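**Q** 3D, please:
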Amino acid sequence: MADTFKYRIDHHGSLIRPAEVLTARDRHAAGELDAAGLRAVEDDAIAEAVRFQRKLRLSVVTDGDFRRADFRSAVLGAVHGFRRTGETDKYGRAAWLAAEELKADGPLVADDVARLAELTGAAAPKATLPSAAYLAATTFDPAGPYRSPVELGEALAAIVRAEIEALIARGVRLVQLNNFRYQAYLFGGGGQPLTLDEAIAIDAAAVAVAERPEGFRIGVCPTHRAADVDAGAAAKLFGELPVDRWVLPYDQGTKGEIDLLRAVPADRDAALGIVSPRVAALEDIDVIMDRMDVAAELKDIEDIAVTPSAGFADTAGNAEISADDQRRKLIHVETIARMCWGNEL
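**A** Next comes the predicted model:
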C-alpha cells in the first residue's frame, strides 16, 4: 500500500476568485488600495474559502491561490531576478524571463499559507507550486546569467526545495508541483529546451527535502489532457521522479488516460481527475463509476484518490464555469469518493 495518508478527496489548489478579490487587486494595481487593504480582503476571502472546503469535507484545503495571479506566481512573483517581458503566452499569461541571478530572500508563499493550518481542522493544508523544471523550460534567457536551461533549473530546484521545507515547517502536508511541459515527452511532442532526463533530474533535486514528517506527501501534475502515450517516456517519468502521487486526467474516458494510469508504479498513488472544471454540466455518476472500476483493475483502489482534472482558475479571473458550478463539481468528487471508499477517507 503506497500511502497511509490518502488525501482521497483532492483538488488542484486554485479556486475561482471572488469578485471582491479581483476588484481589490485592480484597485491595488491602480494605487487606490494599499497592500494592507488588499491583504485584508484576501484574508477574508481565504477564510470563507476554507469554510467552503471544510463543509464539503474535502481531504485537503487550500487558499485557492487567492493571493496569486496564476499558478506560477508563487515563484515568479516572489523570487528576485525574474523580469516580465510585456508579452503573453498562448494562454494569455504574462511571459517572464530569468534576466538576473535568482535570489529568494525567504519563504515565497509558506507564510501566506501557514494560516491554513489554523483554519483547516481535520483537513490537510495543501500548497501548489510550479516545478523547477517547468520554470527553467519557460523562463530561460540566453542573454541572462545562466549558461543553459539546466543551470537555471538547478538554481530553481534549490529555491523550490527550500520552499517545500518551509511549507513543511508551517504545517502543510500535501504539496503539488505542476509541470505541464511533461506532456511533450509523454505524448511524443518535441522542441523542448530540456531533455526528459534533464527535467526529471531538476525536479528530483527540488523534491529531495531533508526531512519528511509523517503524513507529508508530494504530488506532480504532468498534464491536464491525455493523448497517445509514449510508454517508454511514461515509465521513465513515473518511475524515476521520486514523488508520492501522480495527478492525472481521467474525465474523458480515453485510452490515453488508461495508459497514463497503467504507467504509475505500484508504490505510488494516483489522483484521478474525474470531473472537468471547464464545463458546467455534471458528469454522469454511472459513467464515472464505470471508469473507477477500470482504474481498480489497474491499480489498488486503496492507492487512488479523486480530484477535478485541473484547477478551477489557474489564472485569476479566467474561470470557465461559475462559483456555483465549482461547488457542484467538488460535491460530485466527494460523492464519488464516498461511493468508492465509504467513510474510510
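**Q** C-alpha from now on. contacts and neighbour counts both.
**A** Noted.
**Q** hey, where'd the helices end up in this protein?
**A** 19-29, 35-55, 73-76, 110-113, 116-119, 132-139, 149-169, 182-186, 196-206, 231-240, 255-263, 285-298, 323-341 (DSSP state H).
**Q** The structure of the following sequence is requested for comparison with the preceding one:
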Amino acid sequence: MTIPHLPARYDHVGSFLRPQYLLEAREKKATGQITAEQLRLVEDQAITEIVKFQEDVGLKSITDGEFRRTYFHIDFLEQLGGVKTDIPVTVRKPDGTEELAPPVIRVIDKVRHAKDIQLADFQYLKSQVSAGRTPKVSIPSPTMLHFRGGRAGISKEAYPELDPAFYDDVARAYGDELRSLAAAGCTYVQMDDTNLAYLCDEKMREAARLRGDDPNELPHRYAQFVNKVVAQKPAGMTLAMHLCRGNFKSTHAAAGNYEPVAEALLKEMDIDAYFLEYDDDRSGDFRPLRFLPKGKMVVLGLVTTKFGTLESKDDLKRRIAEAAQYAPLDQLGLSPQCGFSSTVHGNNIAVEAQRAKLRLVIETAQEVWGDA
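**A** Below is the predicted model:
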C-alpha cells in the first residue's frame, strides 16, 4: 500500500549545515561588504549544491536546506504584517554549554499577509529539483504567534478578544501564503512547531500557567487554530507538522512524553502527516501513537541530528516495530529527528555525517517497507 500523502517512506525535516563560503558571505552582508542581491547569488549556488546532495543521497522530498534563513521561525514570522520579533540571544549556562534564549515574538497590530514570503525562494528551489522529486517548503507553525508571549504578547488594541479575530486573521494570512505557493506549483508544506512539544515538558507547562494559560487546554485550542489554517489549504497540497523540542548547537530546550498533547495533536488536528522526535529518552514511549486515526501518517524521527554517531540499523528496526504496536506500520515512516541546522549556527556534527545519517534512514526504510 502506498504511504499516505508523502513522497516516500523516508523523509527529512529540512535544514542542513551551511557551507563555510555561505557563512562568510552572510557575514560580509551583515558588515556592508556585499549587497543583499550579491548574497542571494551565493545562496543560489549553495542551494543548487544542497539540492544535488539530497538527490544523490536518494531523498524524494527536497528542500533548500533553509539556506536563506538565520532562524527557522523568525525569518518568516517577521515578514507577516502586524508581527514584531527580536533577535534571540545566546546564554551560557553554569555547566559551560550554550543555550538559545527564546526570541520575543509580539503581535503589535492586526496580523495580515503583507507579501508573498516564500514564493521567490520556492520558485528557485523548484527550478533546481529534478523530475520525480518533490520540493518541500518549511514554515513555522502559526501557534508561535501565541505561545511565546501568551495574551500579553498580543496587542489588546488590535485584538481586545483573541477568539475569533486573532486566530482568524492569522489563519487567513497563512492561507494567503499557502495559496501563493500552490499557484507556483508547491504541493508539500511542513509547519515547524515547538510549542506542542514544549507542552510535554512540566517546566514549560508551569511557565504557561504563570502567564495565565491552561496547559491542558492549550493543545486543544492549538488544534482548532491549526485547523483554521488547514481549512484554507489549497487542493492537492500535503500539509505536515514537525514537533521540535529545540535544536540549537546540538542542545534541546524541552523533554517529556507526548501524552499531554497526543489526542489533540493526532486526533483533533487535521494535518496530513506528523514528524515526531523519538531519537532518545527525552521523547518517552510510543503509546501516544494510539491516537493516530486512519488516513494520517507519523514519520518517526529515530535518527538524531545532534551527534555524529551512527545509529544501528537493527535498533532502528526494533524501535519501528515497537511503534507499530500502537499505530499501523503502514501509517509510519522514518526520518532524522530534526534538521541538521535549525539556525544558521548548525549542530555540532560533521558535514559528512549528514550523508551517512540520511543513507541510514533511506536504507532502513526500504528494508522495512520495501522500495515502493
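**Q** most tightly surrounded among the helices of structure 1?
**A** helix 132-139 (a mean of 24; mean count of other CA atoms under 10 Å).
**Q** How far off centre is it?
**A** 15 Å (CA atoms, centre = their mean, to the nearest Å).
**Q** and if you look at stretch 182-190 of structure 1?
**A** 19 Å.
**Q** before we move on, back to that, kindly reformat the helices of structure 1 as TSV containing distance to Phe66 of structure 1.
**A** What follows is these, written out as TSV (distance: least, CA to CA, whole Å):
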stretch	distance to Phe66 of structure 1
helix 19-29	7
helix 35-55	6
helix 73-76	11
helix 110-113	10
helix 116-119	13
helix 132-139	21
helix 149-169	17
helix 182-186	26
helix 196-206	24
helix 231-240	31
helix 255-263	30
helix 285-298	30
helix 323-341	14
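**Q** Those helices: which one's closest to Ala95 of structure 1?
**A** When the helices of structure 1 are compared by CA to CA, helix 132-139 sits nearest Ala95 of structure 1, at 7.9 Å.
**Q** and the closest one with helix 149-169, angle?
**A** 130 degrees (axes from the mean of the first three to the mean of the last three CA atoms, to 10 degrees).
**Q** so what does helix 132-139 of structure 1 touch, helix or strand wise?
**A** strand 94-103, helix 149-169, helix 196-206 (3 or more CA pairs under 8 Å, 6 or more residues apart in numbering; DSSP states H and E).
**Q** want to throw those into a markdown table with distance to Arg83 of structure 1?
**A** Shown next, in a markdown table, are these (distance: least, CA to CA, whole Å):
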| stretch | distance to Arg83 of structure 1 |
| --- | --- |
| strand 94-103 | 5 |
| helix 149-169 | 14 |
| helix 196-206 | 22 |
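**Q** Which one of the ones you listed lies nearest to Leu56 of structure 1?
**A** So among those, helix 149-169 is nearest, using CA to CA, at 24.1 Å.
**Q** need the contact list for Leu22 of structure 1.
**A** Ala316, Gly317 (CA atoms under 8 Å, 6 or more residues apart in numbering).
**Q** again with Phe340 of structure 2
**A** Contacts of Phe340 of structure 2 (CA under 8 Å, 6+ apart): Gly14, Ser15, Phe16, Leu17, Thr305, Lys306, Gly346, Asn347, Ile349, Gln354.
**Q** What does it correspond to in structure 1?
**A** Using TM-score structural alignment, the equivalent of Phe340 of structure 2 in structure 1 is Phe312.
**Q** and that match, how far is that from Trp341 of structure 1?
**A** 25 Å (CA to CA, to the nearest Å).
**Q** again, but for Glu320 of structure 1
**A** Looking at Glu320 of structure 1 against Trp341 of structure 1, where the rule is CA to CA, the gap reads 30 Å.
**Q** ok, now Gly311 of structure 1?
**A** For Gly311 of structure 1, the distance to Trp341 of structure 1 - CA to CA - is 24 Å.
**Q** Can you get me a residue count around the counterpart of Gly370 of structure 2 in structure 1?
**A** The equivalent of Gly370 of structure 2 in structure 1 is Gly342 (alignment by TM-score structural alignment). Neighbour count of Gly342 of structure 1, defined by other CA atoms under 10 Å: 10.
**Q** ditto for Ile3 of structure 2
**A** Ile3 of structure 2: 18 neighbours (other CA under 10 Å).
**Q** what's Ala310 of structure 1 in contact with, if anything?
**A** His11, His12, His224, Pro249, Gly273, Ser276, Pro277.
**Q** Same check on Leu260 of structure 1?
**A** Contacts for Leu260 of structure 1 were tallied using CA under 8 Å, 6+ apart; they are Ala226, Val229, Ala234, Leu248.
**Q** Test my guess that Thr223 of structure 1 contacts Ala184.
**A** No. Contact criterion CA atoms under 8 Å: Thr223 of structure 1 and Ala184 do not qualify, at 9.2 Å.
**Q** Map Glu263 of structure 2 onto structure 1.
**A** With TM-score structural alignment as the criterion, Glu263 of structure 2 matches Ala235.
**Q** Excluding sequence neighbours, find me the nearest residue to its match.
**A** Leaving aside its sequence neighbours, Ala235 of structure 1 sits nearest to Ala263 (CA to CA, 6 or more residues apart in numbering; 5.6 Å).
**Q** counterpart of that neighbour in structure 2?
**A** Using TM-score structural alignment, Ala263 of structure 1 pairs with Phe291 in structure 2.
**Q** Could you verify my assumption that that match touches Leu266?
**A** Yes. Between Phe291 of structure 2 and Leu266 a contact is recorded at 5.9 Å, counting by CA under 8 Å.
**Q** so what sits against both of these two?
**A** By CA under 8 Å, 6+ apart, no residue touches both Phe291 of structure 2 and Leu266.
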